[in-house]
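A.B. asks: sharing a sequence plus its predicted fold:
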Amino acid sequence: MPLQAVESQRLYRQIAEQLRGLITAGEFATGSRLPAERDLARQLGVSRPSVREALIALEVEGWVEVRVGSGVYIRPQVQGNGHARPSSGHAAGPAEWGPLELMRARELVEGEVAALAARHARKAQIATMAGALERMQEDADAGVVPREGDELFHEAIAQACGNEVLRDTVVGYWQARSGPLFARMSDHFENPPSWNAALVEHQAVLDAIREHDAQAARAAMHHHLQRAYTRYSASWRRANSS
């Protein structure tokens, strides 16, 4: 396959542009299945998560269809206006951040934010975190994806850390989650079991902050975001043939 190794800047976008070009050139026929994620990663010289994000971008733009348990297939191409315009490759804003890369950044930053919150959180701030967690539980029990409560929980921790730059950074992460790439990935991989696991992980973070145990709060937040990353990655491997 005529694929080329890509540079690291906005990696998933570069991969998507290569694959889009091959589709346009007829290298992949309509209805055909793309090579497995691991094969694409090997040929491109990149990580599997980067390939995964590129495929999600192509799905959002209408170039491919992801069939869970089967693979990624080329959709019919409509001449002229059948697809969203691809990114220009410049000035990536939060909505274009790769979801898995974003989660890795959150792990690094929010672990320290949780540790600071454990040191500085006041009773009222801890009560706000607890209220957000209760809202998450109520939504999950009602069969509603508890994204709003999830956001409120993490923002309450950031508010309690005592550093406005870190608070704004965490808010920016959540603004990025509203982008189409993260929304589509969430559609694929979020489900009741994943949210039940996340609720347990959130409770561990809250318990550590309530005890003002900075080390435990950092570890609990790291564990939560590592597990979230793994849930997304593991689900995609099942869907796109490992």
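C.D. replies: In hand now; what should we look at?
A.B. asks: going forward, measure contacts and count neighbours with C-alpha atoms only.
C.D. replies: Will do.
A.B. asks: now do the buried residues in whichever strand or helix holds Arg231.
C.D. replies: Element membership for Arg231, per DSSP states H and E: helix 214-239. Residues of helix 214-239 classed as buried: 214-225, 227-229, 232-233, 236-237, 239 (neighbour count, 16 or more other Cα atoms under 10 Å).
A.B. asks: OK, contacts around the residue positioned nearest the centre of the chain?
C.D. replies: Centroid-nearest residue in the chain, with Cα atoms, centre = their mean: Pro99, separated by 3.2 Å. Applying Cα atoms under 8 Å, 6 or more residues apart in numbering, one finds that Pro99 lies in contact with Glu53, Arg177, Leu181, Phe182, Met185.
A.B. asks: ok, structure two:
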Amino acid sequence: MSTDHVLPKKAWEQVVDWVEQRILSGELVVGSHLPAERDLAVQVGVSRPAVREAVRTLQASGVVRSTVGAHGAGGTTIAGLPHQPLTRLLRLHVALANFPSADVTEVRVVLERLSCRLASVDASPEGITGMRELLERMDDDDLPLETFNDLDTDLHVAIARTAGNRLATDMTVAIRESMRMPILSALGVLQDWRAMRLMLRTQHRAIVEAISAHDGDRAADLVEEHIRAAYDRMTSLHVR
């Protein structure tokens, strides 16, 4: 006989489950109002403080938004779940080594190959101009390492946004942000930062030019080469 013992869920967790189940079933959608605190407590069979704790948890996750308004205009509604909560959660997972950097890199390759292919089809003149402006800013030899890395992140995110796939964009933002500190740590101990910087600039320009030329296959291959080259350089320094 199994000796495993499943602890009963706390009252606030029951409320979270109630909300999640109705989102998954389609009963609650973006903009839907949750029942009033008293009504929700009765429906779930918990106390009002448990409902308040659940709402705070859901707010922190970006699932709901609470507002105060006159004549019943306020309340708690289902939010659009922006990328910030996903970024925060993934950053913590990476920091705690729940996702090895090798695994994160493989997912980055898949996502950014997709983004480059889509961007090569859908890139607008404004989108290409924005990417080139980021490239020009990265050409400044006096940029602090942290600023260069932030612009590097902005470029990869700009490509994903140009691709027009919101899920790919949000995941790219989350993954890239989660890797910010490991990347900075690796770059900070490089013996020849100038050579690394030149390599990154050259690769970035080639990727953007391929997207501008609507050559999706080449852009996808170049971004994979770029990601793997940077990862190989970092892991050779034994920096996660």
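C.D. replies: Noted; the coordinates are in hand. Please read these numbers as outputs of a predicted model, since none were measured by experiment.
A.B. asks: after superposing, what score do the chains get?
C.D. replies: Once superposed, chain against chain, the TM-score is 0.55 (TM-score structural alignment, normalised by the length of the second structure); 144 aligned residues with a Cα RMSD of 2.3 Å.
A.B. asks: picking up where we left off before, just tell me what the residue nearest to the centre of the first structure corresponds to in the second structure.
C.D. replies: Counting by TM-score structural alignment, Pro99 of the first structure lines up with Ser101 in the second structure.
A.B. asks: and the angle from the lengthiest helix in the second structure to helix 216-235?
C.D. replies: Across the second structure, the longest stretch assigned as helix under DSSP state H is helix 101-122. For helix 101-122 of the second structure against helix 216-235, the angle by axes from the mean of the first three to the mean of the last three Cα atoms, to 10 degrees is 160 degrees.
A.B. asks: next secondary structure after helix 101-122 of the second structure?
C.D. replies: Toward the C-terminus, helix 101-122 of the second structure is succeeded by helix 125-138 as the next helix or strand (DSSP H and E).
A.B. asks: how far does that following helix sit from its chain's centre?
C.D. replies: Here helix 125-138 of the second structure is found 21 Å from its chain centre; the criterion is Cα atoms, centre = their mean, to the nearest Å.
A.B. asks: which part of the first structure lines up with that helix?
C.D. replies: Alignment of helix 125-138 of the second structure against the first structure: residues 123-136, by TM-score structural alignment.
A.B. asks: next, the mean deviation of that stretch compared to the second structure.
C.D. replies: Following the fit onto the second structure, the mean deviation recorded for stretch 123-136 of the first structure is 0.7 Å by mean Cα distance after the TM-score superposition for the first structure.
A.B. asks: buried residues in that stretch?
C.D. replies: Neighbour counts over stretch 123-136 of the first structure (16+ other Cα under 10 Å) mark Gln125, Ile126, Thr128, Met129, Ala130, Gly131, Ala132, Leu133, Glu134, Arg135, Met136 as buried.
A.B. asks: map Ala204 of the first structure across to the second structure for me.
C.D. replies: Using TM-score structural alignment, Ala204 of the first structure lines up with Ala206 in the second structure.
A.B. asks: same question, Arg218 of the first structure
C.D. replies: Matched to the second structure by TM-score structural alignment, Arg218 of the first structure sits across from Ala220.
A.B. asks: wait, that match touches Arg117, no?
C.D. replies: Yes - using Cα atoms under 8 Å, Ala220 of the second structure makes contact with Arg117 at a distance of 6.0 Å.
A.B. asks: before we move on, back to that, which residue is the nearest non-sequential neighbour of the match of Arg218 of the first structure?
C.D. replies: Arg113 (4.3 Å; Cα to Cα, 6 or more residues apart in numbering).
A.B. asks: secondary structure element for the closest residue to Ala220 of the first structure other than its chain neighbours?
C.D. replies: Excluding its sequence neighbours, the residue lying closest to Ala220 of the first structure (Cα to Cα, 6+ apart) is Val205, at 5.1 Å. According to DSSP H and E, Val205 of the first structure maps onto helix 192-210.
A.B. asks: quick check: that helix compared with the second structure, mean distance?
C.D. replies: With mean Cα distance after the TM-score superposition for the first structure, helix 192-210 of the first structure averages 0.7 Å from its match.
A.B. asks: let me know the angle separating that helix from helix 214-239.
C.D. replies: Angle of helix 192-210 of the first structure versus helix 214-239, following the same axes, to 10 degrees, is 170 degrees.
A.B. asks: any idea what Glu110 of the first structure aligns with in the second structure?
C.D. replies: Under TM-score structural alignment, Glu110 of the first structure pairs with Glu112 in the second structure.
A.B. asks: how near is that match to Leu184 of the second structure?
C.D. replies: 20 Å (Cα to Cα, to the nearest Å).
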